[in-house]
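Colleague: Have a look; sequence and predicted model below, questions after that.
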Amino acid sequence: MLKIQEIREIIKLVDSSSIDEFVYEVADTKVKLKKHSGVAVVTEAPVVKVAPVAAPAPVAAPAAPVAAPAVAEAVQAAPAVDASLYKITSPMVGTFYQAPNPESPAFVKVGDKVGEEAVVCIVEAMKLFNEIEAEVSGEIVEILVKDGDLVEYGQPLFLVKEN
């Protein structure tokens, strides 16, 4: 079975390459990525939707009726952003959480200073809670999603004014 980090790396490599389709199969696991359809599929017995391969875009012919509304909503809800600000983006499809648990304060809020390795949120995917780091040093200018929202691969989560 592939680890979520390995799947993320494969998605990044396919996304940055010129290939339109990628298939990897080992034992009972099959990963199939297609850029032109906008959806990556991981198969282990049943088919499970993992992440869109390209930046979210309106889907003319969705691969699965369940996935299409989430992608369309994410595109419509994307705000216009200042090009001089750094965007911390989601490395995967999942649920966005601002705090490690409901009783704890948020990792960051608008105005907070963060370092490159500072945890800014958690994205839960397939029952795995993945800590997302800032990747840059700076000040949080805006939080673009709400706690508990579904986020897509590559979707901006935070805007940071770099130091």
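Modeller: Right, received. Where do you want to start?

Colleague: Going by C-alpha atoms from here, please, whenever you check contacts or count neighbours.
Modeller: Noted.

Colleague: where's the closest residue to Pro79 other than its chain neighbours relative to Leu157, distance?
Modeller: Leaving aside its sequence neighbours, Pro79 sits nearest to Leu144 (CA to CA, 6 or more residues apart in numbering; 7.8 Å). For Leu144, the distance to Leu157 (CA to CA, to the nearest Å) stands at 5 Å.

Colleague: The structure to be compared is supplied as follows:
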Amino acid sequence: MLKVQEIRELIKLVDQSNIEEFIFEHEGSKVEMKKKAGAVAPVAVTPVVQPAVQEVLQTPQPVQTAAVQTEVKPEPAVAEAEKQIDTSDLHQVVSPMVGTFYQSSSPDADAYVKQGSKITKDSVLCIVEAMKLFNEIEAEVDGEIVEILVKDGQLVEYGQPLFLVKPE
């Protein structure tokens, strides 16, 4: 059976993607998700019955099924921040891997960039640590940092936006 945290991570990934429908089967559990109007619709988690087990269950026995209902709603503070910034002309710098986001090279060092910082495409913006390897993430474009989308020490997913940059 999937853990609640694993289900939450799946919901988050599907919500951030362009996928409209998602079905995931793992170790006897099945998760189905469908998006409605940009948000992930209720999620159903049901056990998957294997054919060999199905034969045993044909004898009259009570069968327990589990269902989890959840709905993802954006936090009000996040939703308000998204409304205030027009992202149509901004470049998103995304995480190339799953890992931990760090704004500086060490806890006592200054952050690589701050909101309003001028950058070049070779500028190091942050570090994403994965499996004890510290990977420097570069800007990809010349411009100005409009917003830093994640907090120092936060776990990030592959493809998750980290920075919004106004290209020059």
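Modeller: Right, received. Where do you want to start? What you are looking at is a predicted structure, and each value in this text was computed from that prediction instead of being measured.

Colleague: Would you give the TM-score for this superposition?
Modeller: Remark: TM-score between the superposed chains equals 0.55 [TM-score structural alignment, normalised by the length of the first structure]; 103 aligned residues with a CA RMSD of 3.1 Å.

Colleague: sorry, back to before: now which residue in the second structure aligns to the residue nearest to Pro79 of the first structure?
Modeller: Residue correspondence to the second structure (TM-score structural alignment): Leu144 of the first structure is matched to Leu149.

Colleague: hang on, that match packs against Val165?
Modeller: No. Assessed by CA atoms under 8 Å, Leu149 of the second structure is found out of contact with Val165, at 10.9 Å.

Colleague: between Leu144 and Leu157 of the first structure, which one's more packed in?
Modeller: Leu157 (21 against 16; other CA atoms under 10 Å).

Colleague: The more buried one matches what in the second structure?
Modeller: Looks like Leu157 of the first structure aligns to Leu162 there (TM-score structural alignment).

Colleague: next one: Val41 of the first structure
Modeller: Val41 of the first structure maps onto nothing in the second structure, by TM-score structural alignment.

Colleague: same for the helix or strand that contains Val41 of the first structure, what does it pack against?
Modeller: Using DSSP states H and E, Val41 of the first structure sits within strand 39-43. Secondary-structure packing of strand 39-43 of the first structure (3 or more CA pairs under 8 Å, 6 or more residues apart in numbering; DSSP states H and E): strand 29-34, strand 47-51.

Colleague: Distance to Glu6 of the first structure and mean neighbour count for the ones you listed - can I get that in TSV?
Modeller: Output for those, formatted as TSV (distance: least, CA to CA, whole Å; neighbours: other CA atoms under 10 Å):
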stretch	distance to Glu6 of the first structure	mean neighbour count
strand 29-34	11	18
strand 47-51	12	17
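
Colleague: Whichever helix or strand the match of Leu157 of the first structure is part of vs the first structure, mean deviation?
Modeller: If you go by DSSP H and E, Leu162 of the second structure is part of strand 161-167. Average distance, strand 161-167 of the second structure versus aligned residues of the first structure after superposition (mean CA distance after the TM-score superposition for the first structure): 0.3 Å.

Colleague: Residue range in the second structure corresponding to the longest helix anywhere in the first structure, please.
Modeller: Ordering each helix of the first structure by length in residues (DSSP state H) puts helix 4-16 first. With TM-score structural alignment applied, helix 4-16 of the first structure matches no range in the second structure.

Colleague: need the next SSE after that helix, C-terminal direction.
Modeller: Sequence order places strand 21-26 as the next helix or strand after helix 4-16 of the first structure, per DSSP H and E.

Colleague: what does that next one contact?
Modeller: For strand 21-26 of the first structure, contacts defined as CA atoms under 8 Å, 6 or more residues apart in numbering pick out 14, 30-35.

Colleague: out of those residues, who's nearest Val108 of the first structure?
Modeller: Val14 (31.7 Å; CA to CA).

Colleague: So the closest one versus Tyr153 of the first structure, what's the distance?
Modeller: 13 Å.

Colleague: Equivalent analysis for Lys34 of the first structure, please.
Modeller: Lys34 of the first structure is 14 Å from Tyr153 of the first structure, by CA to CA.

Colleague: May I see the buried residues of the helix or strand hosting Glu131 of the first structure?
Modeller: Element membership for Glu131 of the first structure, per DSSP H and E: strand 128-133. Across strand 128-133 of the first structure, burial judged by 16 or more other CA atoms under 10 Å covers 129-130, 132-133.
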